[in-house]
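Q: Build me a model:
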Amino acid sequence: MKIGIIGATGHVGSHLLKAALAQNHEVTAIVRSPEKLTVAVPVLKKDLFDLTTADLSPFDVVIDAFNAPRGKEEMHKSSLIHLATILSGTPVWLIVVGGASSLYLNQEKTKRLLDTIPETSPIHPTASNMAQSLAALKEVPDVTWTYVSPAANFIYDAPYTGKYQINEDVLVKDEAGKSEVSMADYAQGVMDLIENPQKNIHISIAGNSENY
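A: So this is what the prediction gives:
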């Protein structure tokens, strides 16, 4: 499988790169600063907003692990609209590293995690814009996508455990009442998703907090 990873030098992106290489996929890092890469892989050095349909058409899958800088949280939405627009009408599958804010808190899907975050909270701009990005993605016609939310607590430096589950768009908590997943487990979950596709859908990947 030919996979392009946008933001492959970031926290989540680096885990995704490692997991994809371990599965023997043909991986290209789509980054602005290739000198930050710790493994030797083909590189497309380009800003996300400068990417074109021609740049991404060679891939079977493009994973968007872009993370908007603080103070520019609206880029979560604008970047995803750009990617979805240039991939519209192509067979390329866009997998988005999403946020937990858009996950529902009940099976009736009447309340989202975002609804519990005060507007005065420092995480609200990111949470709100990531939720808006999912809504905007759904409005772009003729694009194949999967929006993959992590658990509420997304842990960078926790080890890979292999104890994770792919779920629907409802927040999952473990027996201790915690919603957590390591980025390493999340990345492997995304690889599992590529092997067993779920397309044009919002899903989540959660782990077991006892492991972290």
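Q: switch to C-alpha atoms for all contacts and neighbour counts from now on
A: Will do.
Q: residue closest to the middle of the protein?
A: The chain has V97 as the residue nearest its centroid, 0.6 Å off, counting by CA atoms, centre = their mean.
Q: what separates that residue from A8, distance-wise?
A: Applying CA to CA, to the nearest Å, the value for V97 to A8 is 12 Å.
Q: which residues are common contacts for the two?
A: Taking CA atoms under 8 Å, 6 or more residues apart in numbering as the contact rule, V97 and A8 both touch A65.
Q: Now show me the structure for the sequence below, then we'll compare the two:
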Amino acid sequence: MKLTVLGATGGIGKEIVRQALDAGHEVTAVVRDPARLPVTGDRLEVFRADLTDPGALRPAVGGRDAVLSGLGARGRKDAGIAARLTRTVLAALEAEEVRRLLVVSAAPVGPAPEGDGFLDRAVLGVVSAVLKDIYADLREMEAEVAGSGTDWTVVRPPRLQDKPLTGRYRTVVGGFPRKGRFIGRGDVAHAMLGMVGDPATVKQGVGVAY
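A: Model (predicted):
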């Protein structure tokens, strides 16, 4: 497949690029600073683009089978960036008539897992309060994506870890794995790549966790 990866220098983005190349896909990695992308390969195109301009992004997404986005805030000071940049992405996809889009959100933005106990709910409440601006940004991003004409999937991981790819995790379409508290960035990337061709995940939020 021909894939475009947005936020390709981020933790999840780098893993998507690396794993997609290993799987034999052609990858366009959209970055602001090419020097920050440590991945190389014969099937890799590094595309430097201003993500505030849909016109500048169009050549990077046109003719692709899917676009996978790891865009999002790296801290509370960046709150608002996910929705803002995703609007640019959606405009570029519409102009190029590219339909398949996968984006990363966060577990607290989606429905609570069935059967979680008091402690799980309490921890989630504290985290949501501390990061409320980031989650508000992600909710706005999800609303923009859901209102678009794309065949979208929103992937909602819990707390992210820098761990080697395991390929062993749980996914719940339309919900979230019970007591799923952590997941490695490499496994989020693995899950997203697996969802690209999965019709069951189209126009759905998908919880993913260990």
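Q: ok so, going back, now which residue in structure 2 aligns to the residue nearest to the centre of structure 1?
A: Using TM-score structural alignment, the partner of V97 of structure 1 in structure 2 is V104.
Q: Thought L71 was touching that match, still the case?
A: Yes: under the criterion of CA atoms under 8 Å, V104 of structure 2 makes contact with L71 at 7.2 Å.
Q: Read off where the helix ranked longest in structure 1 ends up in structure 2.
A: What stands out as the longest helix in structure 1, according to DSSP state H, is helix 124-139. The aligned range for helix 124-139 of structure 1 in structure 2 is 132-147, by TM-score structural alignment.
Q: hey, where'd the strands end up in structure 2?
A: Taking DSSP state E as the criterion, structure 2 contains strands spanning 2-6, 26-31, 44-48, 66-69, 100-104, 151-156, 159-161, 170-173, 182-184, 204-209.
Q: export the ones you listed to a markdown table and tack on distance to V89 of structure 2?
A: Putting those into a markdown table (distance: least, CA to CA, whole Å) gives the following:
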| stretch | distance to V89 of structure 2 |
| --- | --- |
| strand 2-6 | 9 |
| strand 26-31 | 11 |
| strand 44-48 | 14 |
| strand 66-69 | 9 |
| strand 100-104 | 10 |
| strand 151-156 | 12 |
| strand 159-161 | 24 |
| strand 170-173 | 24 |
| strand 182-184 | 26 |
| strand 204-209 | 19 |
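Q: rewinding a little: what sits against the match of V97 of structure 1?
A: Contacts of V104 of structure 2 by CA under 8 Å, 6+ apart are 69-72, 154-157.
Q: pretty sure K2 of structure 1 contacts I63?
A: No: the pair K2 of structure 1 / I63 is not scored as a contact, 10.9 Å apart, by CA under 8 Å.
Q: Neighbour count for the two, which is higher?
A: I63 (25 against 14; other CA atoms under 10 Å).
Q: The longest helix of structure 1: how far from the chain's middle?
A: 12 Å (CA atoms, centre = their mean, to the nearest Å).
Q: who does that helix touch, helix- and strand-wise?
A: Counting contacts by 3 or more CA pairs under 8 Å, 6 or more residues apart in numbering; DSSP states H and E, helix 124-139 of structure 1 is packed against helix 75-87.
Q: What degree of burial does G7 of structure 1 show, as a neighbour count?
A: 24.
Q: Please report the distance of it from V43 of structure 1.
A: 11 Å.
Q: And K199 of structure 1, by the same measure?
A: From K199 of structure 1 to V43 of structure 1 the distance is 26 Å (CA to CA).
Q: mind checking how far the counterpart of T166 of structure 2 in structure 1 is from D169 of structure 1?
A: In structure 1, the residue matched to T166 of structure 2 (TM-score structural alignment) is T161. Relative to D169 of structure 1, T161 of structure 1 is positioned 22 Å away (CA to CA).
Q: Number of residues surrounding H25 of structure 1?
A: Neighbours of H25 of structure 1 (other CA under 10 Å): 14.
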